[in-house]
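K.L.:
Here is a sequence together with a model predicted from it:
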Amino acid sequence: MADADAASIRAARGEWADEHLRSYLESGGAQGHVLDLSSVGGHALTTHCLIKCVGRKSGRVHVKPLIYGNVAGEIVIVASKGGADDHPQWYLNIQDSETIGVQIATQAFEATWREPEDEERHAVWTYMTHLYPPYLGYQTSTTRRIPVVMLKTVRPIPAFTPADA
């Protein structure tokens, strides 16, 4: 693919992601929780959460929309970055924190996080690839092992607002 084509695709995705985040935040979570991702290989009813973490270098608060699943009462997110060779910044940022914020639709929580290992990781990864099949292609496009993160809610917190982003 030509560099100009790749740049155009990245720009379009960035605009879409910015609009998704804005809609989720401005609606208090009433919009943006479920999206139709069938046009990109996902499902018509794909669930999204928001995570809120602090930048490990900047100290700034960042809010990011992510596809999520639920396994045995824990929220599961995937640090895919579309199959890039480096980890997403949000994943690097949470490694410096014991807890992060997570919002599902209109409800937000403080949550602890962990990475499943061995057989549990395999089962959770398989589940997440059924929720969003493009994860399989993302994994084959990179040599890094795409992290799977499980969040356990600790306590309710106020829903995120545009001022948080």
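P.N.:
Noted; the coordinates are in hand. Residues are numbered from 1 along each chain as shown.
K.L.:
okay, CA-based contacts and neighbour counts for the rest of this
P.N.:
Fine.
K.L.:
Can you report how many residues lie near the nearest residue to Ile104 once chain neighbours are set aside?
P.N.:
Closest residue in space to Ile104, ignoring its immediate chain neighbours: Cys49 at 4.8 Å, by C-alpha to C-alpha, 6 or more residues apart in numbering. Cys49 has 26 neighbouring residues, counting by other C-alpha atoms under 10 Å.
K.L.:
Below is structure B, check it against A:
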Amino acid sequence: MTDIKLPDYLPSWMSDHVNSYLADGEAAHLWDASLGGGVGMLTTLLLTTKGRKSGQTLIIPLIYRPSGDGGFCVIASKGGAAAHPAWFLNLQANQEIQVKVANDEFKAVAKVTSGDERERLWKLMAEYFAPYTSYKAATDREIPVVVFYPA
């Protein structure tokens, strides 16, 4: 992952996490969720997308859980904001993404889940990171549940 840019809107603790993850994915794979209102050490991955407006390669950390079918499940919550997060809009515009889980880097494809699969994975993620429940209550939009599969 070279020539990447951290989005300008990232808080410093998130930028620090990305930089640590890039230096040693195994050491930074677990993130202290108390920084984001959760509890304990949670698994994170790095998602690399191409900015739909800027064209720049952008990277962001996301909490994940294994989806049970070889994928990595994430939530496009943006803290319950009315609009989808930029990373989600970027991958809608360009499916060429890269994922780093610990020290394993791979090209991936993203699937936005629906129906029973979405409900199962939402529950899995909300049990893992409780703030997702309050994010859901804070917005009228359906928060996307996305699974990244190695390409």
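P.N.:
Alright, I've got the coordinates. Bear in mind the structure is a predicted one, so any value in this text is a computation, not a measurement.
K.L.:
List the buried residues of the top helix by length along the first structure.
P.N.:
Taking DSSP state H as the criterion, the first structure has its longest helix at helix 3-26. Within helix 3-26 of the first structure, the residues scored as buried using 16 or more other C-alpha atoms under 10 Å are 20-25.
K.L.:
The most centrally placed residue in the first structure: what's it in contact with?
P.N.:
In the first structure, the residue lying closest to the centroid (C-alpha atoms, centre = their mean) is Leu66, at 2.4 Å. Shown in contact with Leu66 of the first structure (C-alpha atoms under 8 Å, 6 or more residues apart in numbering): 48-51, 77-78.
K.L.:
Just those: which are in helices?
P.N.:
Going by DSSP H, the helices hold none of the contacts of Leu66 of the first structure.
K.L.:
still on that earlier bit, which stretch of the second structure lines up against the following helix or strand past the longest helix of the first structure?
P.N.:
Next helix or strand after helix 3-26 of the first structure toward the C-terminus (DSSP states H and E): strand 34-35. The aligned range for strand 34-35 of the first structure in the second structure is 30-31, by TM-score structural alignment.
K.L.:
returning to that earlier point: which residue in the second structure lines up with the residue nearest to Ile104 of the first structure?
P.N.:
Match for Cys49 of the first structure (TM-score structural alignment): Leu45.
K.L.:
just checking, its match touches Arg65?
P.N.:
No. Contact criterion C-alpha atoms under 8 Å: Leu45 of the second structure and Arg65 do not qualify, at 9.5 Å.
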